[in-house]
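Chemist: sequence first, then the predicted structure:
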Amino acid sequence: MTNKNSSVKKILLVEDDRQLSDLVSDFLESEGYHVKQEFRGDNVAKKVQQFSPDLILLDIMLPGKDGFTVCKELRPTFNGPILMLTAKGTDFDQVLGLEIGADDYVIKPVEPRVLLARVNALLRRGELPQDGNEKSELSIGQLYVNRSSRQVTLHEDSIDLTSQEFDLLWLLASRAGEVQNRDFIYKAVVGREYDGLDRSVDVRISRLRKKLHDSNETPFRIKTIWGQGYLFVPDAWN
């Protein structure tokens, strides 16, 4: 099977288990992706500069630097998706990875088709559901969001968002004043059904609030509506 995209997407696979790395690399290559392998955490930044990947598959337990450190260091300059591979299944590890900038995680061992589905979902760009009048930009008070350039400014200050943070902001802002339930958000932004346990959207909301000068304790811009979902407040951006 080959990837039908006109341009081949590039994946940097960072995994110190060389046998596993070869297996994952061969599988993703067979699906039409261009994969480069790296086996040490302290070499990742240089490899990213050289290879310019569209997505990074990042193991946590690595020689040189662990995956958490690598992810945190990459985030100021790399806006593409980071999918963490981990043998650790505790909530702490999962939430920590998301809080420092990972877009998603899978727990090893993972079925190849499950991994492929996560990769495909993270690489999907600009495919959020539209409601009739398609827009490419939004201005809400002092918040400006441009979907084509994926730029965000608040009070004329540029806000750096990851790809998944931007998609979530666009979904909420384009439906300002309407509560968006978790099931819809997970399908549209994460690319899968909400299983009742996954906390990736909660963590992403928390990161958005911090970057958009909202409060996680008493949010007034992106509110949590308990038992329902999230509400983007249209008159809170002046």
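Modeler: Looks like it arrived, so ask away. All values reported here derive from a predicted model rather than from experimental measurement. Numbers count the residues shown, from 1 in each chain.
Chemist: going forward, measure contacts between C-alpha atoms and count neighbours the same way
Modeler: Noted.
Chemist: how many neighbours does E134 have?
Modeler: For E134, the count of nearby residues is 9 (other Cα atoms under 10 Å).
Chemist: contacts only, for the residue nearest to the spatial centre of the chain.
Modeler: Taking Cα atoms, centre = their mean, the centroid of the chain lies closest to D103, which sits 3.0 Å from it. For D103, the contacting residues are 81-84, 122, 164, 200, by Cα atoms under 8 Å, 6 or more residues apart in numbering.
Chemist: do Q37 as well
Modeler: Counting by Cα under 8 Å, 6+ apart, Q37 has contacts 12-15, 21, 25.
Chemist: ok, structure two:
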Amino acid sequence: MSANILIIDDDLDLAELLGEYLTSEGFSCDHAENGLIGLDKVKQHPYDLVLLDVMMPQLDGFETLKKLRQFSKMPVLMLTARGDDYDRILGLELGADDYLPKPFNHRELLARIKAILRRFEYASIQQQEAISRAGNLVIDHNTHTAHLDGEAIELTGTEYQFLSYLTQHLGQLISKETLSEEILGRRLMQYDRSIDMHISNIRRKLKADSQIQIKTVRGAGYRLVTI
């Protein structure tokens, strides 16, 4: 698997090590030492994924992600402080696709990157019906967009995949384990709240009086229903 990855991190030594490691695994890597430079690079080059550190000068990872999501749905893997739930949760709320706490094992980083790229590649070539409908929600699989009452819903790539999967399994109870494996490409880990945060983000973007709702079945998973 080959891809063009942008590393946005002010830790030059770490960025160099990551670049060398990922290059040895067949990826092309570029580096930006802060968020402002990173945003400029994203606007100029077609990267496949961004590795984004949280703690940076001038523009931290959260502000960088906010600005990035204003013009791009490019996959973002955030690198957060060890054990800092606030960083991880906030990153997902702002539209990150996944997170990895520092310090991390390089093999785990590689596995996370490959999982993200696989699911985005699969979504782009997946052969399925062009349109899925649930109540007043319309999912267009060709353009990877969602509309509610004719109005576009601004979803990240990962949020789109969650909503699309639930729509295709309308009324069915889908476990968190299934969502983690099918959408995030990894086994569900204990205390992992990433799925909860992605679902929460989607709920905020759906109208309160919408004909569709995502129901939580405590201890079991989620179900998309029409009302």
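Modeler: Perfect, I can see it now. These numbers come from a predicted model, not from an experiment.
Chemist: can you map out the strands along structure 2?
Modeler: For structure 2, strands defined by DSSP state E occupy the ranges 4-8, 28-32, 49-53, 76-80, 98-101, 131-134, 137-140, 145-148, 151-153, 212-217, 221-226.
Chemist: ok, K9 of structure 1 touching H34?
Modeler: Yes. K9 of structure 1 is in contact with H34 according to Cα atoms under 8 Å; the separation is 6.2 Å.
Chemist: structure 1: helices as residue ranges?
Modeler: Secondary structure of structure 1, counting by DSSP state H: helices at 18-30, 44-51, 67-74, 91-99, 112-123, 163-173, 182-185, 200-211.
Chemist: wait, which of these is closest to E134 of structure 1?
Modeler: With Cα to Cα as the measure, helix 163-173 is the member of these nearest E134 of structure 1 (12.2 Å).
Chemist: returning to what we had before: now the strands of structure 2 in a markdown table, with distance to I125 of structure 2?
Modeler: As requested, these are exported to a markdown table (distance: least, Cα to Cα, whole Å):
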| stretch | distance to I125 of structure 2 |
| --- | --- |
| strand 4-8 | 19 |
| strand 28-32 | 22 |
| strand 49-53 | 18 |
| strand 76-80 | 20 |
| strand 98-101 | 22 |
| strand 131-134 | 15 |
| strand 137-140 | 14 |
| strand 145-148 | 15 |
| strand 151-153 | 22 |
| strand 212-217 | 27 |
| strand 221-226 | 25 |
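Chemist: for I89 of structure 2, find the nearest of these.
Modeler: Nearest to I89 of structure 2, of all the strands of structure 2, is strand 98-101, at 9.1 Å by Cα to Cα.
Chemist: how close does the closest one sit to structure 1?
Modeler: Strand 98-101 of structure 2, aligned to structure 1 and superposed, deviates on average by 0.9 Å (mean Cα distance after the TM-score superposition for structure 1).
Chemist: residues in contact with that strand?
Modeler: Counting by Cα under 8 Å, 6+ apart, 76-84, 88, 91-92, 109, 184, 194 sit against strand 98-101 of structure 2.
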